[in-house]
Structures are given as structure tokens and as C-alpha cells.
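Novice: missing the sequence, but the structure's below:
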């Protein structure tokens, strides 16, 4: 059962585990070649569309934002959790990180040249996802790329502990790529490609490559 407190619960949970989560994901891009490949393709797409400022939404401790900058992309991060933003600023002091919610992005229309949201839609209830994707569409320039990474499946579960055994209260939603792609198309995106990670395993993930029409 959903309550109006899901956004507060998500923020509080990630404030609580901010340091442990940063340690957990710190070397994930270095370890996983397909993640590096996906980010390289995203960076190429940003440049091919003319370049410019890129938003990493739900940036967590900033490791993806930082990697994009090493690829020559002018990326900044936005995260719901002030605790995670503090860690991102600590670990990457030369980059820009802001506290904000993807449910109401404080960015002008058509102001970013690319948008990436890795493992951040997974805590958004189904009923809110179309509105969030609409926010993505609003802030992106026409023709700009969008990349989403999310858990694959059909179930949702309540996560009550994580990252060093600290308490959490967040729902984690696994979704089928076809459903996410349909939301994107309905919002005015063209879905260009799909990548499944560990497709034979229960903990499968998907990356969708899309572009704002």
C-alpha cells in the first residue's frame, strides 16, 4: 500500500546509508565493462547531438557523473538525498551536485543536452513514472539522448536494510523493458536500443537508449 510518505522515506533511507552505498558502488564502473560501454555510447550520443550540459538524475555518490566527465561530457548530478550529495561533493569536489527530486526537476525547459538516470526510477511508484518521464522530456533539448538503467522483473519489494546493515524503508520495483519503453514512447521519446545485463539471472538489469523527439 502506497502512502504520501514514499518520497520522504526514500530520502531518509539514502541519507542513512549514504557512506555505505558509496563504498558499495565505488568500483562498479571499473569492474563492469558493459556499464563502461553504455556510458561511452551515451557520451558519443551527446557529442553527436551537439554537446552541452548533461544531467545525471539520481546521481547518488557521483561516481557515474565523474566517469562521464572523464569521457569529456559536461555532466552534473542531482539527487534526492542531501547525505548522498554531501558524499558526492566530498569525493568529487570539482564537479557540480545539487539536491533535488526527479518528480519536480528545477531545470528550465530544453536546457540539457542529455539525461541519464541509473537505478533511480526503481523507487518511483508505477503511477508516478509517466510524470517523471515527462519531466525528463521537458528539460531535454529536442534530439538529446536519454539513458535509463533499472532492475528487470515484475515484482516489488520493501527494502528494510542495506549497505552496512543500516535501516532503510524503500520499495524496489523491477520492471519489464517493454513497459518502460512504452512509458518513454508515450512521453515523446524514440527508443533506439536495449541492453540486458545478466539476462539469465534473477538480478538482471536493463539499459534503454532513447532520444527526445
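Specialist: Looks like it came in fine. Just so it is clear, the model here is predicted, and its values are computed rather than measured.

Novice: for the rest of this, base every contact and every neighbour count on C-alpha atoms.
Specialist: OK.

Novice: ok but residue 151 is inside a strand, no?
Specialist: Yes - looking at residue 151 with DSSP: H, G, I helix; E, B strand; the rest coil, it is inside a strand.

Novice: how about it: what's its closest non-neighbour residue?
Specialist: What sits nearest to residue 151 in space, not counting adjacent residues and going by Cα to Cα, 6 or more residues apart in numbering, is residue 205, at 4.4 Å.

Novice: please apply the same query to residue 83.
Specialist: In space, residue 83 is closest to residue 15, 4.4 Å off (Cα to Cα, 6+ apart).

Novice: list the contacts of the residue nearest the centre of the chain.
Specialist: The centroid of the chain falls nearest to residue 117 when counting by Cα atoms, centre = their mean (2.1 Å). By Cα atoms under 8 Å, 6 or more residues apart in numbering, the contact set of residue 117 is 56-59, 147-149.

Novice: are any of these buried, and if so which?
Specialist: If you count burial by 16 or more other Cα atoms under 10 Å, the buried members of those come out as 56-59, 147-149.

Novice: try this one side by side with the last:
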């Protein structure tokens, strides 16, 4: 099967910038208070889970957030489309598991995950393919499993930088969708949005950020 062109662009771009990205992306402990609080809330929910499976950090990059969750007692592992990012994560955190994979077709069993983290990792997906990604979230979560998704939002802007992370060439596109639209797509995929936080630009963030907690309903609900 031919790989979608946007995935090729994302893979090649992040392979190129992996080292520079790792240097520039902050440790989760250095995030703003609200971002840390949301990550902490997700970790607490996962700590009290029903033992239905591990937690997948999808689009894990160099593994910093995966390791942060693991340090909070969450059985986390990472998945990223960039082989070089996965190499960096494995080198930095050899005690954790990191896999190469795409959110559009996860090589994970149905209902095998207690939780999913999609942290600033869905914005390179063309809007028309977001339902496919969210359907994969629903498929791989166990009944009662939870999703935490966060990232930049907007009014449908498409950002196509030529360089990033210190001037390295990139070819990806970022799609900034409205928070309401993302919430609606999650609901359409069968995930119940239980909390939403929208942060205005400030505190180091140049754009509006939206965070979502969602849950796959229990089988009997």
C-alpha cells in the first residue's frame, strides 16, 4: 500500500530535525502550570485504572513525556512515525518501550490500551483524516479507557514552514482546527469528552492551546 504523502513528509522532516527538536523541546517539568496540571490529572487517572492495559504515547517524539508519565507510575510506552525520533527515545530511556508506527493504522490490538496520550501530535494530520485517527483511538482503547489530547488550535489555518528547529528543512504542514470541531470529531468516533481546557496565547505559547480528556464508554453503558 502506498504511504500517504503527508506521512512521508512528517517522517522525513522529523528524522531531519530529531536532534535539534530534542534539544529545544522542554522537559515536561518545565511546562506552564496548567499544562503540567493536565498531564498530572491524566497520570492520576491512569494510576487508578482498572489494569486493562498500558498507556500509549502516540507521536512520542524523543520520549520525554513518555518518560515523565512512567516516572509518575504510569505503564507508558511510545509510538512515533519517525524512526530517528524512536532511536533518540530508545537511547535516552532504554528501560522503556518505543515503536515506529502511524496513528492512522496502529499495529496494536483492539481494546488493548488503558489510555492514550496524543500530546501535540495530531496537528500534522489533514482534517479529512482525523476521523480515521480518532477511530483508531477508539478501537485500541479498552472499554472505560481514557484519552488525553492536547495541541494548538485555530480557525482552519494551514502552516507550511520551510525550516524549523534551528533552520533545518522541513516539508510538513500543520493544520490548526477549531477546538469545537475537534471535540465533535472525538464524540463522533465514540469517545465521550469529559473535560476541555482552552488556553489563550501567553506564558511562552504563541498560539491557543486546547486540551481534551475523553473516555471510551464501558461496555455496559
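Specialist: Received the coordinates, thanks. Please read all numbers here as calculations on a predicted model, not as lab measurements.

Novice: superposed, what's their TM-score?
Specialist: The TM-score (TM-score structural alignment, normalised by the length of the first structure) is 0.94; 211 aligned residues with a Cα RMSD of 1.6 Å.

Novice: picking up where we left off before, could the buried ones among the contacts of residue 117 of the first structure go into JSON lines alongside distance to residue 130 of the first structure and secondary structure?
Specialist: Below are those laid out as JSON lines (distance: Cα to Cα, whole Å; DSSP: H, G, I helix; E, B strand; the rest coil):
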{"residue": "56", "distance to residue 130 of the first structure": "18", "secondary structure": "strand"}
{"residue": "57", "distance to residue 130 of the first structure": "16", "secondary structure": "strand"}
{"residue": "58", "distance to residue 130 of the first structure": "17", "secondary structure": "coil"}
{"residue": "59", "distance to residue 130 of the first structure": "20", "secondary structure": "coil"}
{"residue": "147", "distance to residue 130 of the first structure": "16", "secondary structure": "strand"}
{"residue": "148", "distance to residue 130 of the first structure": "14", "secondary structure": "strand"}
{"residue": "149", "distance to residue 130 of the first structure": "16", "secondary structure": "strand"}
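
Novice: can you put those in CSV and add distance to residue 83 of the first structure?
Specialist: CSV is the format used below for these (distance: Cα to Cα, whole Å):
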residue, distance to residue 83 of the first structure
56, 17
57, 15
58, 12
59, 12
147, 25
148, 23
149, 22
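
Novice: just give me the neighbour total for residue 65 of the first structure.
Specialist: 27 (other Cα atoms under 10 Å).

Novice: could you grab the helix/strand/coil label for it?
Specialist: Following three-state DSSP, residue 65 of the first structure is assigned to helix.

Novice: mind listing what it touches?
Specialist: 56, 59, 75-77.

Novice: which element is the aligned partner of residue 169 of the second structure in the first structure on?
Specialist: Aligned against the first structure by TM-score structural alignment, residue 169 of the second structure finds its counterpart in residue 167. According to DSSP states H and E, residue 167 of the first structure maps onto strand 166-173.

Novice: that strand: which residues count as buried?
Specialist: In strand 166-173 of the first structure, counting by 16+ other Cα under 10 Å, buried: 167-173.

Novice: let me have these in JSON lines, adding distance to residue 52 of the first structure as columns.
Specialist: Output for those, formatted as JSON lines (distance: Cα to Cα, whole Å):
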{"residue": "167", "distance to residue 52 of the first structure": "39"}
{"residue": "168", "distance to residue 52 of the first structure": "36"}
{"residue": "169", "distance to residue 52 of the first structure": "36"}
{"residue": "170", "distance to residue 52 of the first structure": "34"}
{"residue": "171", "distance to residue 52 of the first structure": "34"}
{"residue": "172", "distance to residue 52 of the first structure": "32"}
{"residue": "173", "distance to residue 52 of the first structure": "32"}
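
Novice: show me where the first structure has helices.
Specialist: Here the first structure has its helices, by DSSP state H, at 6-16, 18-25, 28-31, 33-48, 63-70, 82-91, 129-139, 177-187.

Novice: for those helices, which one sits closest to residue 107 of the first structure?
Specialist: Among the helices of the first structure, helix 129-139 comes nearest to residue 107 of the first structure, with 6.3 Å by Cα to Cα.
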